[in-house]
Structure formats: structure tokens, C-alpha cells
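**Student:** Curious how this folds, go ahead:
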Amino acid sequence: MGHGNCSFIYDGPSGIVVDVPAVGPLLDAMDRVGASSVDHLILSHADNDHIKGAAALMAHDEVTVRALWANPDSTKLSEAFIDLLTVAADRHQRGLIDVRTNLNVGANGALDCGRIGVRVLHPGILWAGVGPTKGKHPIGSITSNGMSAVLRIELDGNPAVLLPGDLDAKGFAEMQRVGVDMAAPVLVFPHHGGRSGAANNREFASELVQAVQPELVVFSHGRTSFLNPRKEIVDGIRDALGDKVQIACTQVSRGCHAAELPGSLGGQLGGYSQYPCAGSLSITATSRGISWRPGVKQHGITIDSLDSPMCRTGKVDVGNITLRAGKK
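**Tutor:** Just a heads-up that it's a prediction; the model follows:
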């Protein structure tokens, strides 16, 4: 996808999409598993790198999107957000799609799809009711990133992947204040590994992964957009979890390799990225636990060719993650 987030979660005929900055790679992923319908299209927040392909997906002739979930945000004036709402309104009026504007903890239970559970961990009712604010407000300012929906994907009730969108430090602090259980074996790191809004990004990263306790951290980012993931973010993850956690980026960061990239890189799934590191990751839950590909060894072929890969440690693991029932 380049700079942006997109997750396609499926179990047999059931499919859920969380964020879609570009529709082409998503359609290819759906086609590979024979999926032509989306039960829930969930948009974490209104930034273009999370929503830009949503209108095209809803309007696509060969895809059925049954429900759209998105929170209101009057601070967002982007053309992509207005287009999205316009397409959604038109399709809703014609009875083609269900539209929900209450993507908060009160929606829990409504987003489940077969064995797939989608738990909204943030925003809570208070924040969702207020929404993003500018200027003074009795509960303080809330940014669009702070309001970003934090979703935990579960299978048969067991945590699998945490998708926090662009959650910022203040939103994370609110989750800590109310005691949200964020545990998951896989974490897609918020805001693509960029600035968190905290006074100390390294401490933010350390505290976040301590709360989640992931065994795999994914940075979904574009090489040419920003210098992500930031080194202090990666350092914070290592401070908290050391070599116990595997780190994978979808594209090669300029922080890992500033020069022109080698002509051949391993680890790519799909042909959209010119700069794949791990590429598009496939995370699979089975009776034996959770596995992901490209695995550590395959990913290692790519990072061995880079000047200073931030994810490199002295430890090489097997790329298999155990999903424990009731893990906290």
C-alpha cells in the first residue's frame, strides 16, 4: 500500500476490511482467496492514508460492501473524506449499504463475523460523544489521531492482532486510565512508527508494547513518504521486550538503508511495492497458533542486504507465534 494501513481479515466466506488507502492491492488480496464481499468496512479515522480507497471499494461493481463503520470528524476537510461520505450516503439511500457512525466501545458485538471477533477498545463513550476538538474543551483537546479506533481482532475469542490506527499518546493514556486490556500477539504499530505526540517517543513505544506484549510488531509505512519507523520508537520496543519480539516493516525504511536499494529484494507478497522489506504480511491462525509470512528467515534475506537494519538482532527465531487461549 505504500504509506498507509490496510487489513483484510477473513475466515471462509466472512470478510472484514480495516482501512483502505488504495483499492488495487486489496482487491488482489481478496481475489487470491476468492472473496467478493465485505461484511464490514471499518475506517479507524479520517486520514487519507487510511480512507482514500474506501469510496472506490464501496462503488466497485464486483465487490459487495454490506456495512460501513466510521466516526464523524468535523475537523477533516479533505476531498477524500467528503467523497467517501457522499458515496456512502448515496448507496445508503438506495438500500445498498448499512452506514454506522458509532465506531466506539458501544459497538462491541455488532462487528463480529463468524469466528472472527472485532473488539473496539477505543474510543470510549465519553470521547466518542465529544469527538475531535479544536481549542478549549472541558475534557481537553482530542485530535483525530487520538480518536482513532483501536481494534483487536480475535479468533474464537482469542486475541490475534491489535490494530490501533494512528493512536497517539493522549489516546493511549486514556486507554490506560480506564484499564483497557490491549494484549495481542501481533501489533501493527500506530502512526506507522512516526511521532506519537508524547514528550518522549521512546518511552511511549516502550509503554505501549509493555501493555500489548506482542511477539510480532509490524510497521506499515512507505519508504518515500516519511522517515519511519523512527529509531527512538524501535529503541523503545527493544527497551521493553528485547529480543523476544520480532519487528517487520512493509517497506524498506530510509533509516535502515538510505542509498539506492538492491535490484532484488526478498519477502515481497504482491507486486505493488517497489521497496518491499517484509512486504504485505500474511498472518494465519491455526489450531497450532499464529504464524506469519514472510517468516523471519525469509525476511532476513532482505534485511541482510541493508546497511543498518533497525530490526536486526543477534537472535534468529522460526517465525511462529503461539496463540494462547485467554492470554492477558
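**Student:** Please count neighbours and contacts with C-alpha atoms only from this point.
**Tutor:** Noted.
**Student:** Can you show me the helices along this protein?
**Tutor:** Using DSSP state H, the helices assigned to the chain run over residues 23-32, 48-51, 54-59, 79-93, 125-130, 169-177, 201-212, 231-241, 296-303.
**Student:** Please provide the structure for the following sequence as well, for comparison with the first:
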Amino acid sequence: MKGISSIQNQGGFNQQKHLISRHITAKGRVKQAELLSHASSIRQEIIDITLPVLAKLTEGEILRALIFGDKSQLSEQRWQQLRQTGAGHLVAISGLHLSVVFGLFYGLLILLSRLFVASQHRGYGVGIILIAAGITLGYGYLSGFAVATQRALLMMLLLVIFTVVKQYSNSWDRLLYALCIVLLLDPFAMLSAGFWLSFLALSIILLAVKPERIEAEPNLAHLQDKPQAIFVRVSTTLKRFYHKAVLGIKVLWAIQWRLAIGLGLLQAVLFGTMSPHSIWLNLLFVPWFSVVVIPVAMLSFCLWLAMFVVLRVLTLEPAMINGGGEVLFYLANLSLAPFVWLLSISDHLPLSLVKITEQWIIAIVFLCIALGLLYYRRYSSRYTTWTWYGVAMLLCLPIVLQTYAVSRHELHVGHQPNAAPHWQMHVLDVAQGMAVVLQQGQHGVIYDTGAAYGDFSYAARAIVPFIAAKGVTRIDYIVVSHADNDHVGGLSLLSQTYPNSKIIADFNVKPYAKRPANQTCRGKLWWQGIELQFIDNTLQSDNDNDQSCVMRLDDGKSAVLLTGDIEAPRERALLKADVTLAVEVLLVPHHGSRTSSTPAFIAAVQPQVAIVTAGFANQYGFPKNDVMARYQDRGISTLHTGHQGQISLSFTEKGYKIATYRQQLAPFWYNQLFKFGESLKAE
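**Tutor:** Here you go, the predicted model:
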């Protein structure tokens, strides 16, 4: 076993936080085992008998998510469609689903009670409420008790309890009780995105829905049974129905646009994306799911369970039982057809999913606060109107400045400026591999692309999300040091994602990029006022590592040396070459292996900071302790992506500043509590 320690970069998926929210603090591998006994839970047994039926339906994976909360079978394309339509909450069992199930069975039981029971009293009502709550609790059990499900169940149970004991409570009280109980039972629930999305969604709904005054029935006693009375009753009924329909549409609209803005902003903070079409699409999706999809799916499922029990008692063949299940789920499958059709249309909508940079997120948050102050100023007379307007204008400054920064044309510098430009170098955490992103405004350069294994690549997991989060819209160059997988693995994806980029490499990149390199690693070029000097390889060697592309960056004030995987022979060749090696920042050669970082090379480079790109507790044991000692004995600061995560350096005319992900960029409390990135054993 070893402590969980996933890669940590801005913009990327934080697997560490996801695992700790599920109470997973370590992971390991079973080398040998013997199955002694096996006992399935009731939930698993129900899932096992239902899945063969759902697997034969065209929309079986969505029904599987709606009934059991199991979203594992949803394809990546389907997830993308759900993200770009803002419909992900519809396949994640939450308050909407539980409310519909509770209302459905409560209504059915009330109807049956009135049909078959002549005398009605409060005991029947209480019993029906308890039965409906029990059925809904069973639905929550089938769904796996996710955070959103816990919140909704707690609020429902509190409502039932208060109803039974005749104790008044408003919705805000129940929401706070649910929040308190969820955090008492599971404090780590706050690390889950579902926790924030769930409670924020209900808070927005409670703020949007306001009690409406109900008109009293007209007094028709004086008309008795005259024809006028019938006409008045009919007209009054139609009028009330019309007003209720209009009111329902207004409430739905009020809830939906607030949810779209509030949850859209939270989605941007959590995932770095927003879906502009979610407002009008959810105006169609939510009523359809509430009235048709969820009730039909749950009734089909209940009938299927009842039929399965009866047919098993009759000892019929499994094929016949499954055939009957397909018939029962036919309407549920058919009800999802309009939903799936709209999801497919979303692939062709403009701006279906907008990526939001960190700067825009901050600016939009301040703008929303300003709009909120202006909206609620009418409820407060403590300050003057001009005070409210003044504060709102100050809060709008970030959005104005960000808009100006994006709209202005950047100067493309072709010669070395008098003063050093402002730029950043981000050494990304891509486990046992290398990936560096140079950033100057909206322009970027990528040096090495991380590893790829089958369908997985660190380019997709870390590099592309990072570039989007930092607001880099143009990748000018992709430099690949050599052809090892941990350096070239992501080139295929990056060359497709940034087709206008120029590839620089000394080997044939067509098998990876489907296009040749634009130039070799020789000579020098100017990029945004920074000199990129490629140091020629004069060493004749078959060692692939020694063929690495060595690049020196110089902005006139500070210099950086990127070395790839060069080893001792190439280091000696560099010492003999007529080039300047002294820099302030060095990327340690070959991930800190003993084949590199010779004392003579370190003495010639004389860096102030040495950065190692290596995975946490990697199988090679990089970086080696004796190699790191060579740097530390000379007073050189050493940083390790496996421990610190992403390492970002900001260069100005005054020098450079360093910020690491775990210590400065995102010093999350659970990193210190569990010593992620520091200890092999989670504490």
C-alpha cells in the first residue's frame, strides 16, 4: 500500500480530492488471493437481475443511471453532450428524482385509499406519507446514497417527521438541518463537487420561489343552482387554471435562469467550463423528466421487480423473464428518445461548451456580486443609492480590465527588447515524464508532451486543461526533446489540438503527429522577446537519451536550461562546446538519474534552482538521493514535481518568482493532513 498522490496541476482533474471524498487514502495491488466467500447485497442482486434487460435497450445506460445511480456505462461522447447541455444533473439522482418518486407513490396511494376506503381520517394520511417515504428511501438505497441523494433524503425525512408530529418548519430550516447532518456523518463530503452543486442548487430554488397569494373562491350562495352559478364556477375554474399555468411557467423560468447562472458559475470554478445553452434546454428537459421520464421509469422498474418475483416462483426460463422485462421497460426507453435527440443536436450548436480561464472566472464572480448588490439594494435603506452604485462599479473593474486585455492586440516582438519581458514557465506534473509550458500572454510554447498509454495520455489529462485554464489561445511551437514515450507520448493529441503550431524535433515525428517537423533543434529563434537557443548535438551516439534537444532560454535578465534526458557523455560534449551554459534555472537531466548530473556539468551551469520532473514514488527511484546531494551541497534549491506538483516560475525585469501547486497555488488542507506528495504512507 502507498498513499494516494495523483498529478497536481491547475485546470486538471484533482483525483486526490476525489479519492479522499470517497474515504480512500491509500491504494495498492493484490498480488495473490483466494476467494473464501462471497455475499452480494440486496442492491447488487437487484442490479444483477435488471442489467441484462437494460443492456438490450437503446437507452439502457441512461435508465441504469436513473434507477441505480450507476453512470459507469455512459460513453465519453454522452458525457460531453451532458456537459454541453447542462443536463448532467438529470442522470445524477438528486432532489428532483426523489421528489418525483415521493410524489408519484404518495399520489397513487392517496388515489387507492379514496377508491377502496370509505371513511378517511388522519391515520390514513400519516400511513401513506410513511409508506411513500419508505419507498423513496429504498430508491435512495438503490442509487448508492450519493451526497445529493443524502441531502434530498434528509430533507424529505425531516418534512415527514415534522408533518407527523404536527411541527411547522420552513424549507430553509430543513436545508440547514440536512447540511449539518451530512457534514456530521461525512465531513469529507465537502470535497465532492456534488456537495456544492446540490446545496447551491436548492438554495437558489428556495430564493427563486416565493409564496403567491391565492384568490378566494367567489361566494355563490345567493345564486344557488341558477345557470349563472354554473357559468361563474366554470369561468372561475378556467381562470384559476390559467393563472396557475402562467404562474408555473414563471416559476420554472425564475428557477431555471437563476440555476443556469449560479450553477454555471460554480461549474466554471470547479471544471473551467460553462454551457450557454443550458437555460433553454433545461426548460425542456426538467419538465419532461419530472412528468414523463422519471415516473415511467420507476413504474416500469417496480412492475419489473414484481413480475420477476412471480415468474421466478413459476420457475420460468430466464430468457422469457428478460423478454417480459424488455416489454415493461419499452415505454421508459421510448420516453428518453426526445432527450437523446436534443443531446445529439447539441453537438452542432455554436459555443456548446465554453472554456473559462481563471482570470475570467474571477472577473465574472465579481460581476455577479455587483449585480447581486444592485438587485438587493432595494431591500436595504442603510446606505445611499450612490454608495451601492459606487461599490458595484468597483466590483465591475475586473471584467472591464479583462475584456480590455483580451481585446487589445499584442505586439509580436521579433528582436530582443531593452527590458526583459514578463513571461512564465510552468513545469507540469505529468508523473514519470516531462512537460513544460512557456507562456507570454496568450502565446505559448510546449517543451515535451508527457507519456501516453493506450487511450490515456497526460496531454489530455494535464496539458490541454492547463493551457485552457491559463488562457493560452495560441501555441506557437511544440518542441520534442527525443522519441521516448514519456516525452513524445502526447504529441499526437497536441498536434491535433493546436494544428497551427510548429513542431521542432530532431527525429521523424510523422508516426506521432501525422505531419513532419517544421525545423530541427539547431540555431536560435526569438519568441515574444525571449531568445530560444538550441544547442547543437555534436556527440555521435546511438543512445536515444543523448540525442535530446537541449534548449536555453534567455530574456536578458534570467536564463533557463531545458535538457531532456541527456546523460554524462552529452554533458561532457556540452562542456566542450563553445556555448554559455550558466543559467538561473535548470531542469535536471534525465529525471535525476545517476547517469546524468555530473559534478563538472553542475559546476558549469551554476543554477540557483534545479527542478526534477519525476513521478511520486516512481518505479525507477528517481531522483536518486546522491544525485540530489550534488546540487544541495552547492547550495542549489531543488524542487520535485512528484512532491510539489506543478511548479510555475514568473520572470520579470527584476528576476523570477517560484510558486508550487501544493504550497502556494493550491495549499489545500488535506494535503497537509495526509501529507500527500511527502509520505509513502497516508497518515
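**Student:** show me what contacts Thr286 of the first structure?
**Tutor:** Thr286 of the first structure is in contact with no residue at all, counting by C-alpha atoms under 8 Å, 6 or more residues apart in numbering.
**Student:** what's the helix or strand containing Thr237 of the second structure packed up against?
**Tutor:** According to DSSP states H and E, Thr237 of the second structure maps onto helix 227-271. Here helix 227-271 of the second structure touches helix 193-208, strand 273-274, helix 278-288, helix 358-376, going by 3 or more C-alpha pairs under 8 Å, 6 or more residues apart in numbering; DSSP states H and E.
**Student:** quick one, which of those is packed in tightest?
**Tutor:** Stretch with highest mean neighbour count among these: strand 273-274 (a mean of 24; mean count of other C-alpha atoms under 10 Å).
**Student:** quick one: that strand aligns where in the first structure?
**Tutor:** Alignment of strand 273-274 of the second structure against the first structure: no match, by TM-score structural alignment.
**Student:** Alignment lookup: Ile467 of the second structure to the first structure.
**Tutor:** Counting by TM-score structural alignment, the partner of Ile467 of the second structure is Met30.
**Student:** And Val585 of the second structure, by the same measure?
**Tutor:** Val585 of the second structure maps onto Val186 in the first structure, by TM-score structural alignment.
**Student:** could you pull out the strands for the stretch 51-200 of the first structure?
**Tutor:** Listed in chain order, the strands of the stretch 51-200 of the first structure (DSSP state E, counting those that start in this stretch) span residues 64-65, 67-70, 98-100, 116-122, 150-155, 158-163, 186-188.
**Student:** returning to that earlier point: can I get the helices and strands packed on helix 227-271 of the second structure in a markdown table with distance to Ser492 of the second structure?
**Tutor:** Putting these into a markdown table (distance: least, C-alpha to C-alpha, whole Å) gives the following:
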| stretch | distance to Ser492 of the second structure |
| --- | --- |
| helix 193-208 | 31 |
| strand 273-274 | 24 |
| helix 278-288 | 32 |
| helix 358-376 | 27 |
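**Student:** Of these, which is nearest Leu438 of the second structure?
**Tutor:** For Leu438 of the second structure, the closest of these is helix 358-376, at 17.2 Å, according to C-alpha to C-alpha.
**Student:** elements contacting the helix or strand just after the closest one?
**Tutor:** Moving toward the C-terminus from helix 358-376 of the second structure, the next helix or strand (DSSP H and E) is helix 385-407. Counting contacts by 3+ C-alpha pairs under 8 Å, 6+ apart, helix 385-407 of the second structure is packed against helix 358-376.
**Student:** Tell me the residues of the first structure aligned with the helix it packs on.
**Tutor:** Against the first structure, helix 358-376 of the second structure falls on no residues (TM-score structural alignment).
**Student:** That helix to helix 227-271, inter-axis angle?
**Tutor:** Using axes from the mean of the first three to the mean of the last three C-alpha atoms, to 10 degrees, the inter-axis angle of helix 358-376 of the second structure relative to helix 227-271 is 150 degrees.
**Student:** Neighbours of Thr86 of the first structure, how many?
**Tutor:** Other residues near Thr86 of the first structure number 13, with proximity taken as other C-alpha atoms under 10 Å.
**Student:** One more: the one 5 residues further on?
**Tutor:** Other residues within reach of Arg91 of the first structure, judged by other C-alpha under 10 Å, total 16.
**Student:** That one and Asp83 of the first structure, how far apart?
**Tutor:** Per C-alpha to C-alpha, to the nearest Å, Arg91 of the first structure is found 12 Å from Asp83 of the first structure.
**Student:** And for Val130 of the first structure?
**Tutor:** Noted for Val130 of the first structure: a distance of 24 Å to Asp83 of the first structure, by C-alpha to C-alpha.
**Student:** go on, Arg230 of the first structure?
**Tutor:** Arg230 of the first structure is 32 Å from Asp83 of the first structure, where distance means C-alpha to C-alpha.
**Student:** So for these two, which residue has more residues nearby?
**Tutor:** Counted by other C-alpha under 10 Å, Arg230 of the first structure and Asp83 do not tie: Arg230 has more neighbours, with 19 against 15.
**Student:** Quick one: map that one onto the second structure.
**Tutor:** Mapped onto the second structure by TM-score structural alignment, Arg230 of the first structure lines up with Lys624.
**Student:** Asn102 of the first structure now?
**Tutor:** Aligned counterpart of Asn102 of the first structure in the second structure: Thr520 (TM-score structural alignment).
**Student:** what's the distance between its match and Tyr477 of the second structure?
**Tutor:** According to C-alpha to C-alpha, Thr520 of the second structure and Tyr477 of the second structure sit 12 Å apart.
**Student:** Could you name every residue contacting both of the two?
**Tutor:** Common neighbours of Thr520 of the second structure and Tyr477 (criterion: C-alpha under 8 Å, 6+ apart): Ile504.
**Student:** Who has more neighbours out of these two?
**Tutor:** Tyr477 (20 against 16).
**Student:** Just give me the residue closest to the centre of the first structure.
**Tutor:** The residue lying closest to the centre of the first structure (C-alpha atoms, centre = their mean) is Leu163, at 4.2 Å.
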